[in-house]
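S.K.: here is a sequence with its predicted model. Questions after.
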Amino acid sequence: MPWFLLVAVILFALNLRGPIVAIAPVIGQIREELGLSAATAGLLTSLPVLCFALATPLAAALIGRAGPERAVLISLTGILIGTLIRAQGGFVVAVIGTLVIGIAITIGNVVVPVVVRRDFPASRVGIVTGVYTATLNVGAMLTSLGTAPLADWLGWRAAITAWAVLLVAAILVWGQAAGWRSSIFGDRATAADTSEVAPAHSASYRSLTAWLLMLAFGGQAFSYYGITTWLPTILHEVQGLDNKSAGASSSVFQVLAVVGALGVPVLANRWRPGSVVGLVGTLWLAMPLGLLLAPQLWPLWSVVGGAAQGGGITIVFIIIVRMSTSNDQARGMSAFVQGGGYLLAATGPSIVGAVHEASGGWSAPLVVVAASVLVLLAFGVTAAARVESRHP
């Protein structure tokens, strides 16, 4: 087990969701200062997710040309630049910085399954995937928990910029773990022939299982970003928590994902994938329905939903790795599933915000989230059944 590389992957993962989630605890302050509607403010969370969809083919091509080592460094540097830009001006500048962050994170989303499959023992792929997914949520939890207090002290602009410290640390550790020469100049031995990029990606379009996984991933990601963006506001408006407490309380949803992310690989080694997807989807569904029917029990729903959303993304990645027979296929499948899934998810924050404004409450938005979880459940179980028939 390459332990130092695992540390580098963990630090990398810390920065792949935090910059997006950092907006949620201060979205009220941003709306007030910049004069934005709820749907427009939701773009600051949904635009990176849209980038995940639209930029995924370009990310796959970049990884094939530059190699995984250099692609990771490009990703981290891009997130850093976008983070610094985002807080410097008005809404247009914030959008530009957000787009840079989104494109850079897209590269990271696609390259991680390639690195995991290539550099870690096959017997450890599941647990490394779980650690990676758990760390995504730890990064989201840190920013969810810390951004509001930082904003009270320094203002929202400095608060969302302060997390650049984690990016600098990740760049330094990755360069040391992967080698600065390979990270900066690339390594021909690890870069795929660019002529293989298009076939690897296009082959996924002909796979029904890939389409089912893409729809399942879309349901998972739509639900996650819809809840992540608006949970602090829901807790503030429905439960009467102040902004700082609402931001801190919503971090429960993020940190409990660690349980699901680490628990699902263990279950996946003992249960059929369809059973794991069924359990995850059922637990996930408890969060929007629980907030709808018994909002006073929000800590319970955050615990259950948090564990489920951490497990949801993990089981999809595990199925992708199991289906793939080569690095090129892993890259193509990862790009296709994430690209299409995030295209659906990109609408989540804005749709949930728009439904809230149209209805004047949070019941209808929570029904929308519940419907999205059902998409994960239905298509995920179907995709898993097809994988089981090929890999019993």
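M.R.: On my side now, so go ahead.
S.K.: from here on, contacts and neighbour counts on C-alpha atoms
M.R.: OK.
S.K.: identify the residues contacting stretch 335-345?
M.R.: For stretch 335-345, contacts defined as Cα atoms under 8 Å, 6 or more residues apart in numbering pick out 46, 49-50, 52-57, 59-60, 109-110, 201, 204-205, 210-211, 213-219, 221-223, 225.
S.K.: then stretch 180-198?
M.R.: 60-61, 63-73, 175, 328, 332.
S.K.: closest to V368 out of these?
M.R.: When the contacts of stretch 180-198 are ranked by distance to V368 (Cα to Cα), G332 comes first, at 30.4 Å.
S.K.: what number of residues lie near that closest one?
M.R.: G332: 29 surrounding residues under other Cα atoms under 10 Å.
S.K.: what sits against it?
M.R.: G332 touches A60, V197, A200, H201, S202, A203, S204, counting by Cα under 8 Å, 6+ apart.
S.K.: tell me which of these is nearest to S37?
M.R.: Using Cα to Cα, A60 comes nearest to S37 of those, at 34.8 Å.
S.K.: for ChimeraX, what selects the buried ones among the contacts of G332?
M.R.: Entered in ChimeraX, the line below selects the buried ones among these, by 16 or more other Cα atoms under 10 Å:
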select :60,197,200,201,202,204
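S.K.: put this next to the first one:
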Amino acid sequence: MGLLQKDRTPPRRSVVRDRPPTGHPDVPARRGRWLLALALVLTALNLRPAISGLGPVLAEVRRDLGMSATVAGLLTSVPALCFAVFGLTAPRLAGRFGPARVVLVGLAAVSAGLGLRALAPNTAVFLATSALALGGIAVGNVLMPVLVKRFFPDRLGLVTGLYSMGLALGTAAAAALTIPITRALGDNWRLGLAGWAVLAGLALVPWLVAAPRLRGGDARLTAGTRREADPPPRVSRSPVAWALAVFFGLQATAAYITMGWLPQIYRDAGVSASTAGLLLALVMGMSAPLSFVVPALATRLRTQGPIVIAVGLCGLVGYLGLWLAPAAGAWVWAVLLGVSNTAFTVALTMIGLRARTGAGVIRLSAFAQSVGYLISVPGPLLVGALNGATGGWSAPLALMLALLLAQVCCGVLAGRNRCVEDGH
């Protein structure tokens, strides 16, 4: 019962005006809140395995499907592109059907896409079914902060922390368990990947049970979105929205570079392949406990700049360590980069804080994540190109340091106590 106790968040002028109190018709009853919190966490667990679970068996997938190296390389950028493109559709879908229904259908698309991907006879079908799953993930990315804002307005930091922790656990679990599952099922990569489709299917259960309880609040949010969207606020003209979008994009760039290249940086420094994999797991796993703490802290602050600076400094030290002594301090740098990786959780929290209304959160979430994921697309490719051109990691790490400094600056601007509705 202690998990969902009310946050003692001091009132903040730009955030609390639109928060309905406990007992408001949009806030579910106590039992319904537990069920919805469970649904959100289980959904979060399924928003990354489609990506992190593929890497460990990519060599087998390429061999069996005849996938070229070029296509395999592009797979690192496809998720960000899908998140950007499909994420733009989320506000319109939520305005028509309600965000809870859209998330439920999106989760069903994740389960179907992952299941069908495991049966793909060729590369084209593999890419198409992957896009189906990634489209479902994209609408979940955008609308999860909306559901937290609407149904847990007095527990914004706590519930954001819960589902952020679910995201981190899902990412790490898929990376760590796909190979053991594949081996246990006869070294069949198709069965190994299909297991994550089953997990997504199981996550549908609490949503289906909770659906009758959410219908009223979902309908009110849908109606409210339609009213407020005439005329719609121009989120694209808001400096707050742009600062948050660039901050989101730069932290996503850092995350994709880390997932794609950190093990190779360690291996080139003389670290064994198995240890390099464990170091990456540590980086991703650090996000799980910290993602539970960071949002609760962020919502208690008038501005989120201090947290942005703190996690950014950890990243700067981590990158410098990789540059100067990658093997000698390998575990220390991994811990620091794991702390820096919680910038994603800070960004999600700020999406809920930088808009007053549910409709505002929908538009801000779609804008910040879609623009942000587009910004993140070239990062991993550019790091690989620099490594190939220079034969080392000094130039890529210098680029990563520069991007992190820009990330901190944008995060401080996005963390100011302003909302997109303010128009400045």
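M.R.: Received, thanks. Just so it is clear, the model here is predicted, and its values are computed rather than measured.
S.K.: superposed, what's their TM-score?
M.R.: For these two chains in superposition, a TM-score of 0.88 is obtained (TM-score structural alignment, normalised by the length of the first structure); 383 aligned residues with a Cα RMSD of 2.8 Å.
S.K.: in helices, which of the contacts of G332 of the first structure appear?
M.R.: Cross-referencing the contacts of G332 of the first structure against helices under DSSP state H gives A60, V197, A200, H201, S202.
S.K.: not counting its neighbours along the chain, what's nearest the fourth one?
M.R.: When you say that, I think you mean H201 of the first structure. G332 (3.8 Å; Cα to Cα, 6 or more residues apart in numbering).
S.K.: and what of the last one?
M.R.: Of all residues not flanking S202 of the first structure in the chain, G332 sits nearest, at 7.4 Å (Cα to Cα, 6+ apart).
S.K.: corresponding residue for the one you found in the second structure?
M.R.: Matched by TM-score structural alignment, G332 of the first structure corresponds to R363 in the second structure.
S.K.: what do you get for G218 of the first structure?
M.R.: Under TM-score structural alignment, G218 of the first structure pairs with G249 in the second structure.
S.K.: how close does the one helix or strand that match maps to sit to the first structure?
M.R.: Here G249 of the second structure sits within helix 239-268, counting by DSSP states H and E. Helix 239-268 of the second structure, aligned to the first structure and superposed, deviates on average by 1.6 Å (mean Cα distance after the TM-score superposition for the first structure).
S.K.: and the following helix or strand past that helix, what's buried?
M.R.: Where DSSP H and E defines the elements, the next helix or strand beyond helix 239-268 of the second structure is helix 273-298. Neighbour-count burial for helix 273-298 of the second structure, counted by 16+ other Cα under 10 Å, picks out 276-298.
S.K.: the stretch 251-392 of the first structure: helices as residue ranges?
M.R.: Residue ranges of the helices in the stretch 251-392 of the first structure, as given by DSSP state H, counting those that start in this stretch, are 257-268, 273-293, 298-323, 327-345, 348-359, 363-390.
S.K.: any idea which of the ones you listed gets closest to I105 of the first structure?
M.R.: Nearest of these to I105 of the first structure, taken as Cα to Cα: helix 327-345 at 11.9 Å.
S.K.: just to revisit the earlier point, in helices, which of the contacts of stretch 180-198 of the first structure appear?
M.R.: The helices, defined by DSSP H, take in 60-61, 63-66, 68-73, 175, 328, 332 from the contacts of stretch 180-198 of the first structure.
S.K.: show me the two of the residues you listed that sit farthest apart.
M.R.: Largest separation among those by Cα to Cα: G175 and G332, giving 25.5 Å.
S.K.: circling back to that earlier point, shared with the second structure, which of the contacts of G332 of the first structure?
M.R.: Compared against the second structure with both residues aligned by TM-score structural alignment, their matches' Cα atoms under 8 Å, these retain A60, S204.
S.K.: which SS class is G195 of the second structure?
M.R.: Three-state call for G195 of the second structure (DSSP: H, G, I helix; E, B strand; the rest coil): helix.
S.K.: need the counterpart of it in the first structure.
M.R.: Checking TM-score structural alignment: G195 of the second structure goes with A162.
S.K.: just R234 of the second structure next, same as before
M.R.: So R234 of the second structure corresponds to A203, using TM-score structural alignment.
S.K.: from Q329 of the first structure, how far off is its match?
M.R.: 8 Å (Cα to Cα, to the nearest Å).
S.K.: before we move on, what about L279 of the first structure?
M.R.: Applying Cα to Cα, the value for L279 of the first structure to Q329 of the first structure is 28 Å.
S.K.: neighbour-wise, which of these two wins?
M.R.: Q329 (23 against 15).
S.K.: check contacts around the spatially closest residue to that one that is not a sequence neighbour.
M.R.: In space, and not counting its chain neighbours, Q329 of the first structure is closest to A200: 5.3 Å by Cα to Cα, 6+ apart. Going by Cα under 8 Å, 6+ apart, A200 of the first structure touches D328, Q329, R331, G332, M333.
S.K.: same check on G260 of the second structure?
M.R.: When contacts are counted by Cα under 8 Å, 6+ apart, G260 of the second structure touches T76, P380.
S.K.: now, of the contacts of stretch 180-198 of the first structure, which are buried?
M.R.: Using 16+ other Cα under 10 Å, the buried ones in the contacts of stretch 180-198 of the first structure are 60-61, 63-73, 175, 328, 332.
S.K.: just the buried ones among the contacts of stretch 335-345 of the first structure, please.
M.R.: Among the contacts of stretch 335-345 of the first structure, those classed as buried by 16+ other Cα under 10 Å are 46, 49-50, 52-57, 59-60, 109-110, 201, 204, 210-211, 213-219, 221-223, 225.
S.K.: tell me how far the match of G218 of the first structure lies from V198 of the second structure.
M.R.: G249 of the second structure is 31 Å from V198 of the second structure, by Cα to Cα.
S.K.: what of G285 of the second structure?
M.R.: 22 Å.
S.K.: and if you look at L313 of the second structure?
M.R.: 39 Å.
S.K.: okay, the two: which has more neighbours?
M.R.: L313 (19 against 14).
S.K.: and for the counterpart of A330 of the second structure in the first structure, the neighbour number?
M.R.: Here A330 of the second structure is matched to W298 in the first structure, going by TM-score structural alignment. The number of residues packed near W298 of the first structure is 20, by other Cα under 10 Å.
S.K.: next one: G90 of the first structure
M.R.: The number of residues near G90 of the first structure, taken as other Cα under 10 Å, comes to 13.
S.K.: ok, now which ones touch it?
M.R.: Applying Cα under 8 Å, 6+ apart, the residues contacting G90 of the first structure are L34.
S.K.: residue in the second structure paired with it?
M.R.: Under the alignment by TM-score structural alignment, G90 of the first structure pairs with N122 in the second structure.
S.K.: thanks a lot, catch you later.
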